[in-house]
Structure formats: structure tokens, C-alpha cells
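[1] Structure, please.
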Amino acid sequence: MNNASGGGFELPPLALYVHIPWCVKKCPYCDFNSHAAGPDLPEEAYVDALLADLDADLAQVHGRPLTSIFFGGGTPSLFSAKALGRLLEGVERRVRFAADIEITLEANPGTFEQAKFRDYRSLGINRLSIGVQSFQPPKLIALGRIHDGDEAVRAADMARAAGFDNFNLDLMHGLPDQSIEDALSDLRIAIAQGPTHLSWYQLTVEPNTVFWNQPPVMPEDDILWDIQEAGQALLAAEGYAQYEVSAYAQTGKAARHNLNYWTFGDFLGIGAGAHAKLSRPDGSISRSWKTRLPKDYLDSSKRFNAGERVLSADELPFEFLMNVLRLTDGVASELFTQRTGLPLSQLAAARTEAQQRGLLHSDPTRLSATREGQLFLNDLLQHFLP
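    Reported below is the predicted structural model:
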């Protein structure tokens, strides 16, 4: 039991992450659990597996409604509207939906079909996240993307035509041989499409990717810094407020599903390799993950939890702050006790050290990183390691 304070812990909001692991092809920078799709996707069998997976986790719901659902991947838009409709119906039969539930589907421009996306909208999917990454042909080729810049622009047009008035564009910067003007050009084109949200983040080279074994020529650090500063200024001038390390939104359009992660909310995870973070009424909090390979996930004897770990009281401060300090405004200090059941005094010594180093604001009512703390978030978090 982590509720060391003897009171104050309450079950947080609950979201659902659904992982669909297939892509048309694997991108060289991608370290997600994604696999090249064959000619026939096992839609029916996979939806059956997802619902059985959810059935196994229903004891963790504790009567809470789902505040958001996020279809991630892979490329979830490879699945038909019929398959996603059957899944959503099955989920809603098992877990109540909040009246204002946000349901997001990740999609790539190369998989856009207007009729298909109109069908998605009719299912109750009310937000799209479109993986553009760049509008420039040389950069898209370097990233191994299957679409071109014109297709990316058409995807945004088709999203609106299909009835989506809330959509995100995913865009990278710090791409191979990218100049400041290249990066700003991508941002200007993205902004011109009128998205309500932009995820704008720096390309990183991760282990177990093609780029890790065959590194591309990346921009120098001073160019990366200039890109970051110029891009943030442009986004702010165009009405996109930064609310998290790489997230920018128009007023009222922050991604609620991601905000749930960053405020240490709970989430169920179903699908091959999906992760979950769940709290129990006794105050204990666990992280778990599902079988990673699609072929194993489709085998009912191997499908469910591949692993689970209950977080100790010593781990909770770091786990909590690793999420909330990503938010530019941080969170109210009282949320620490609400989400962890621990007294705020447990942070006192480390909090003072971080404040003295100029990494954490000294406002007692909030936990929030300074500008320097945001830039050197890993250094800030070191103060809270168990």
C-alpha cells in the first residue's frame, strides 16, 4: 500500500490506449512496436483478441468511465471502419464512456481515403493525429515515409471534409541536413492547414532502429537550438501555445488523452506490446505490459500481461514528476498527494535543492519547472530519484 499519508489518495481518471501494430513499412527512425503489414490484415481476429484482452483488465476499472481512447500504432488507419466500429461497440459495452470522451485515431497521409475517414467520424472518433513529419520530398525520403508533401496537405483537407474539426499534425525537426529555413518552412505549411494541435519534436536516433546502425548526418547542436527557438516563436505568434515539451495547441484544444498521461492519470493498454498504468483503491499503483509480437498476441495462451510491476513508495515521486514536469505550467502541488497518496513533505528536501539550482519554481502551490528546468529536464529529475 503506497498511501503512506493515511489519506488523500483517490483513483485518477481512466483512459484507454489501443495498439494496432501494423504499418505499410517500417520507418528507419521508428523504435515503436510496429511491423510491416502483409496483404491481409487479421482484423477480425485482432479485434476479438483486443476485446478478450480488455475483459481480462475489467477488474481494474473500478466503476470509472473512459475519458479518452487513443488508437496508436503502427498505423491504425490501416484497419477498416467496420473493424474499428465493432471494437468501439465492444469497448463501450464493457466500460462506460464519459459524455465528452475524446477518441483519437493516428493516421498517415499515405493511408487517407476520404470515404473511409467519414466512416471513422460516424463511429464517434472525433480527433485525428496525422503523421506528416515533413512536407519536403528529400526529408521524407530520408525518413522512409511513403507519402509526399502534397499528400500531407490533401490529408488535412480530407480530415476537415470528413467532419474532423479537431486534428493534430505530427511534425519533426532536426532532420538529416535540415537548415533553420527548412524547419520553419515545414512549420509554416503545417500551420497553413489549420490544425488545432501540433506535435513538433526533435528527431532522436534510438537503439534498435536502422538510423542507430546507419546514422544519418544530423544538424549541429547550435542549429538545433536555433531551430527550436525560431520554431517556438513562430508557433506562439500563430496562436499555438506550448503546454508540454513538444505539444502546441490552440485555446482549449490540448490533447486530453496525453494530458491524462502527463498528470499521472490511469490508462488501460490493450494490443500487442501495449502498456498500462493503473491504481487500486488501496493506493497501490502498477505498470504492466502485454505480449509484444502480433503472432503471439493473437495466440490466446500468450496474449495477456507479459509483465507487471507494482511501484514502491520510493519510486512514486520520480514516476509522478517524470510526467507532470513535462507540462510547461506544471501542476498544482496537491495533485502529488491525490495521485500517489504520499505526503507532499516527501518532496521537500529534493524540491529545495532543485529550486536552489534554478530548475524548479519556488511557488509552494505548484510543481513546475523553470525555463532552465524544462531545457534540462533530466538534470531536474535526478533530484527525485529514489
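[2] rest of the way, CA atoms for contacts and neighbours
    Will do.
[3] Correct me if wrong, but residue 138 is in a helix.
    Yes: in this structure, residue 138 lies within a helix as judged by DSSP: H, G, I helix; E, B strand; the rest coil.
[4] Quick check: chain neighbours aside, which residue is closest to residue 383?
    Excluding the flanking residues, the one nearest residue 383 by C-alpha to C-alpha, 6 or more residues apart in numbering is residue 350, at 5.4 Å.
[5] Look at that neighbour and give its secondary structure.
    Criterion first, three-state DSSP; result for residue 350: helix.
[6] burial of it, as a residue count?
    A total of 16 residues lie near residue 350 under the criterion other C-alpha atoms under 10 Å.
[7] That one contacts residue 381, doesn't it?
    No: taking C-alpha atoms under 8 Å as the definition, residue 350 is not a contact partner of residue 381, at 9.5 Å.
[8] And residue 188, how far from residue 373?
    According to C-alpha to C-alpha, to the nearest Å, residue 188 stands 28 Å off from residue 373.
[9] again but with residue 350, I slipped
    With the distance defined as C-alpha to C-alpha, residue 350 ends up 14 Å from residue 373.
[10] cool, and residue 247?
    For residue 247, the distance to residue 373 - C-alpha to C-alpha - is 17 Å.
[11] and the end-to-end length of stretch 378-386?
    Length of stretch 378-386, first residue to last, C-alpha to C-alpha: 14 Å.
[12] Check which residues of that stretch are buried.
    Residues of stretch 378-386 classed as buried by neighbour count (16 or more other C-alpha atoms under 10 Å): 380-381, 383-384.
[13] how far is it from where the chain is centred?
    Here the centre of stretch 378-386 is set off from its chain's centre by 22 Å, with C-alpha atoms, centre = their mean, to the nearest Å.
[14] What of stretch 67-81?
    Taking mean C-alpha positions (C-alpha atoms, centre = their mean), stretch 67-81 and its chain are 12 Å apart.
[15] Can you list the neighbours in contact with the helix or strand residue 92 falls within?
    Using DSSP states H and E, residue 92 falls within helix 81-94. Helix 81-94 has contacts (C-alpha atoms under 8 Å, 6 or more residues apart in numbering) with 43-44, 47, 50-51, 54-55, 58, 116-117, 119-120, 123.
[16] biggest separation within the residues you listed, which pair?
    Of all pairs drawn from the contacts of helix 81-94, the widest gap by C-alpha to C-alpha lies between 58 and 116 and measures 30.7 Å.
[17] Next, the structure of the following sequence, for comparison with the previous one:
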Amino acid sequence: MGREAQQLPLALYLHFPWCVRKCPYCDFNSHPLRGEVPEAEYVEALLRDLDFELQNDSRFPIPDSRPLVSIFMGGGTPSLFSDRAIGRLLEAVSRRLDFARDIEITLEANPGTAEAGHFAGYRAAGVNRLSMGIQSLDDAQLRRLGRIHDRAEALRAYDLARRAGFDNVNLDLMYALPEQAVAGALADLNEVIALQPEHISWYQLTLEPNTEFGLHPPPVPDGDSAWTMQEQGQARLAAAGYVQYEVSAYARGSRQSRHNRNYWEFGDYLGIGAGAHAKRSSGMPLTVTRRARHKHPRTYLQHAGSDAVLQERRVVAAAELPFEFLMNALRLREGFSCADFAARTGRDWDERIPGLAVARARGLLDEAGGRVCASALGWRHLNGLLTLFLDAGVLSNPEMSLKGGSE
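    As a prediction, this is how the structure comes out:
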């Protein structure tokens, strides 16, 4: 691995593909559970898959010498797995990879009461950040969204997380829900702010293709109402001390999501589990490789640990790297440094980047002191800004996993 790639942070994403019930808006790789969670079998599969990822590609040394800066367990519903299984998994990962001294270890949890009892065990196992998808505190909206919890269970789960010792909690909340008025969206947000989580992921409901809501769209607020929700909500978050550091991410103090920042800053990450994606960089000139696992749990369990687990692998064309970087980094309010752009793409910032001249001419970028970010106008029209950097002759499909949403 070249010196440049060695300098990139390395994170680990672990995907848990099962959920109790598929929500009508969800387009993540999640599968309704039938019967018991095969947790012992799946943990073993994850570890075989991790060994394969670390040992099967001659371009990368064995083992990867970079310490993990973060681990994110997403899904699906990772909290369907017992604290004992999560503890065994994390302990086994620590034998294979070094952990940074201040590693961030996040677990996504469903607020349903059945999983909340595990919180103390997760904390004892080494999980130090909890991300809970409450989505709303309005029972009528929760029913429309197909959630398995209600308002009371969400509040109880949050209380149990605090009692279990979690001092770094993210709450997911959506707005522009079916038939939601501006007042209802802001009431939801005010209640979440009052709980004082360290991090809030606040984002608009989108009707994704190939989901129930995509096939049978519910009546959602019009664009003007959604914009009003966004503007007034952002003002309330700012007044409460939450800094918007990414499109839908708000944090107090230093509690930005380290794992998701690594995605947005175009760092490297191992992706283990059904449907997980990995990105790794090597050499000089820079080579970026992406790999994706089979999505279906049964297929994944059958092939984990062998080359057959991969559904896709590709070396990203050098011409695609600037767009892939910008598609992520411009989501950050602070943008990026030109030095990081060069280290992660192998290109200088002014080196004939497609779309750059047009973006500058339209006043969509702020550039000063070796840093680049979207201007106020560019931030308001971020999708339009990003498309300027997609060269018509280049077919790109950057992975925006983030449970992610990231969260």
C-alpha cells in the first residue's frame, strides 16, 4: 500500500440484514425476519468475510496496518442481535485489526422494547455510540410509516440508553411525512431537541423507487411546505446549539459522526455483511477499488469467506475519482481541503476538473485558504452543483451507503 493510501483513515461497516417488518419507505438492504435470528451463524459468517477481505487481494498487505477509526453496525436492525453476540463479534474484530485509541463504535437500534433491554450489555461490550431510528414522536405518523414502536417505547428506549451509560446518542427524525403540517414537523423536532441527544439526523422523507411508498405514493407536503419545515427547523436546531455539519446531520460540540465523516471525506472502509460495500485505496498512481457483497442473507451465508461472496468488484477509473470525491465531500458544510482532494483522487484541484469553471462562474463555490466548499447559493442548490462535476462521458455510480443515510 502506497504512502498516500496509508494516510487515509480506515473504518469498518458491519451490515445486519434482518428487521421485524419492512417499512414502506425503506430502500436499504433489509429483510423481514421469519423465525429466530441466526445470530451465531451470522457472526461466524461476518468473521469469515472479514478474513477474506483482509487476505484475498494481493494489492493490499496482510493485515491492513491502519487502525480502525470507527465501526458502524447498521441494517436492518442490528439490535435484534443479543449483546453477547455483539460482544463476541467486536472482540474477534479486535484480534484481527488494531483499534484507534479513541475509536467510535456505533450500533443502530430499533426503539422497540424487546431490544432496549440489551442496551447495558451493548455498552459493556464496547459500543460507545447508539443510533436510534425514532423517525417521529407522533403515534399516528409512526403507524403510517410502518414502525413497530410507538411514542412511549421511543421515549423509554432513549431513557434506557442513558441509564445504560451511553453519553453519545444519535436520534433519526424525518419531516415532510404523509399529510404532515409544518406545525407537526416542528413539534416533533422540538421534542427531540428537548431530549438533548448529542446528535440529530434530521432529513426529509423521500419516496424511493421499489419501495411501497414509491409504488403507492402517500400524500406528502408540497415543496413549499417542506422548504418551510426545513428552514424553520434548521433555525431551531441552531438556536439549541446543534451545528449542521452535513446535509442532514446536526451535532453538539465534538459529537459529529466520525464514521459518516469518513465516508464524506472519501476515506477508506471495509464493508462486511450481506450487501455491504467496501472502498480501499492503494499505490501510486492512486488506485481505488470498490467491492460489494451479495445482498440476500441466504446467499451471503452460503458464500461468506470465499470469492463467491462478491456480487461486484471494480477498479474506479481515474477520471471518475474527482466526481466520486465531490459527490461526498461537498455534502459537508466546511467542504474539503485541496490537499485532501489531491491525496484521495490523485489529481490537483485545478487539473481540468469537469464542471469546475461553470461552478465558479455561477458562484456556487467558495474557495479560500486552500479550502473549497459550497457557497450559500451552492448549498441551496447542492444537487445542481454536484451534477456539474459529472462529465457526460463518464459513467459513475458512487456508493452513498451511509446508511445513508447514513444514519
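[18] Closest to residue 10 of structure 1 out of the buried residues of stretch 378-386 of structure 1?
    Out of the buried residues of stretch 378-386 of structure 1, the member with the shortest distance to residue 10 of structure 1 (by C-alpha to C-alpha) is residue 384, at 22.6 Å.
[19] Return the residue of structure 2 aligned against that closest one.
    Using TM-score structural alignment as the criterion, the counterpart of residue 384 of structure 1 in structure 2 is residue 389.
[20] Setting aside sequence neighbours, what's the nearest residue to its match?
    residue 355 (4.5 Å).
[21] would you say residue 338 of structure 1 is within a strand?
    No: using three-state DSSP, the assignment for residue 338 of structure 1 is helix, not a strand.
[22] What segments of the stretch 101-250 of structure 1 are helices?
    Listed in chain order, the helices of the stretch 101-250 of structure 1 (DSSP state H, counting those that start in this stretch) span 114-122, 137-142, 149-161, 180-192, 210-213, 221-237.
[23] Which stretch of structure 2 lines up against the last one?
    Alignment note (TM-score structural alignment): helix 221-237 of structure 1 is matched to residues 223-239 of structure 2.
[24] now the third one
    Equivalent residues of helix 149-161 of structure 1 are located at 151-163 in structure 2, counting by TM-score structural alignment.
[25] And the matching stretch, how far out from the chain middle?
    Chain-centre distance of stretch 151-163 of structure 2: 23 Å, with C-alpha atoms, centre = their mean.
[26] Check how far that stretch sits from its aligned residues in structure 1, on average.
    For stretch 151-163 of structure 2, the mean deviation from structure 1 after alignment is 0.9 Å (mean C-alpha distance after the TM-score superposition for structure 1).
[27] Quick check: buried residues in that stretch?
    Buried-residue list, stretch 151-163 of structure 2, by 16+ other C-alpha under 10 Å: 151, 153-155, 157-158, 160-162.
[28] Turn these into a markdown table, columns for distance to residue 86 of structure 2.
    Listed next are the buried residues of stretch 151-163 of structure 2 as a markdown table, based on distance: C-alpha to C-alpha, whole Å:
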| residue | distance to residue 86 of structure 2 |
| --- | --- |
| 151 | 27 |
| 153 | 23 |
| 154 | 22 |
| 155 | 24 |
| 157 | 18 |
| 158 | 20 |
| 160 | 18 |
| 161 | 16 |
| 162 | 19 |
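[29] Can you tell me which of those is nearest residue 271 of structure 2?
    Nearest to residue 271 of structure 2 out of the buried residues of stretch 151-163 of structure 2 is residue 161 (C-alpha to C-alpha; 26.6 Å).
[30] Centroid-nearest residue for structure 1?
    Centrality entry for structure 1: nearest residue to the mean C-alpha point is residue 258, 5.4 Å, by C-alpha atoms, centre = their mean.
[31] Please report how far it lies from residue 332 of structure 1.
    Separation of residue 258 of structure 1 from residue 332 of structure 1 (C-alpha to C-alpha): 18 Å.
[32] same thing with residue 368 of structure 1?
    Computed as C-alpha to C-alpha, the residue 368 of structure 1 to residue 332 of structure 1 distance reads 9 Å.
[33] what do you get for residue 42 of structure 1?
    45 Å.
[34] cool, residue 356 of structure 1 as well?
    20 Å.
[35] for structure 2, longest strand please?
    If you go by DSSP state E, structure 2 has its longest strand at strand 99-109.
[36] In structure 1, what stretch matches it?
    Counting by TM-score structural alignment, strand 99-109 of structure 2 corresponds to 97-107 in structure 1.
[37] what does that stretch rub up against?
    With C-alpha under 8 Å, 6+ apart as the criterion, stretch 97-107 of structure 1 contacts 65-73, 75-77, 124-131, 256-257.
[38] Just the buried ones from these, in PyMOL syntax?
    In PyMOL syntax, the buried subset of the contacts of stretch 97-107 of structure 1 is picked out as below (16+ other C-alpha under 10 Å):
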select buried, resi 65+66+67+68+69+70+71+72+73+75+76+77+125+126+127+128+129+130+131+256+257
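[39] So which of the contacts of stretch 97-107 of structure 1 belong to strands?
    66-73, 127-131.
[40] now, which of those sits nearest residue 29 of structure 1?
    After measuring those against residue 29 of structure 1 - C-alpha to C-alpha - the closest member comes out as residue 131, at 13.5 Å.
[41] And that closest one, how far from residue 109 of structure 1?
    7 Å.
[42] to the chain's geometric centre, what's the distance from stretch 28-41 of structure 1?
    Remark: stretch 28-41 of structure 1 is offset 18 Å from the chain centroid, using C-alpha atoms, centre = their mean.
[43] Buried residues in that stretch, which are they?
    Residues 28-30, 33-35, 37 are the ones in stretch 28-41 of structure 1 that count as buried (16+ other C-alpha under 10 Å).
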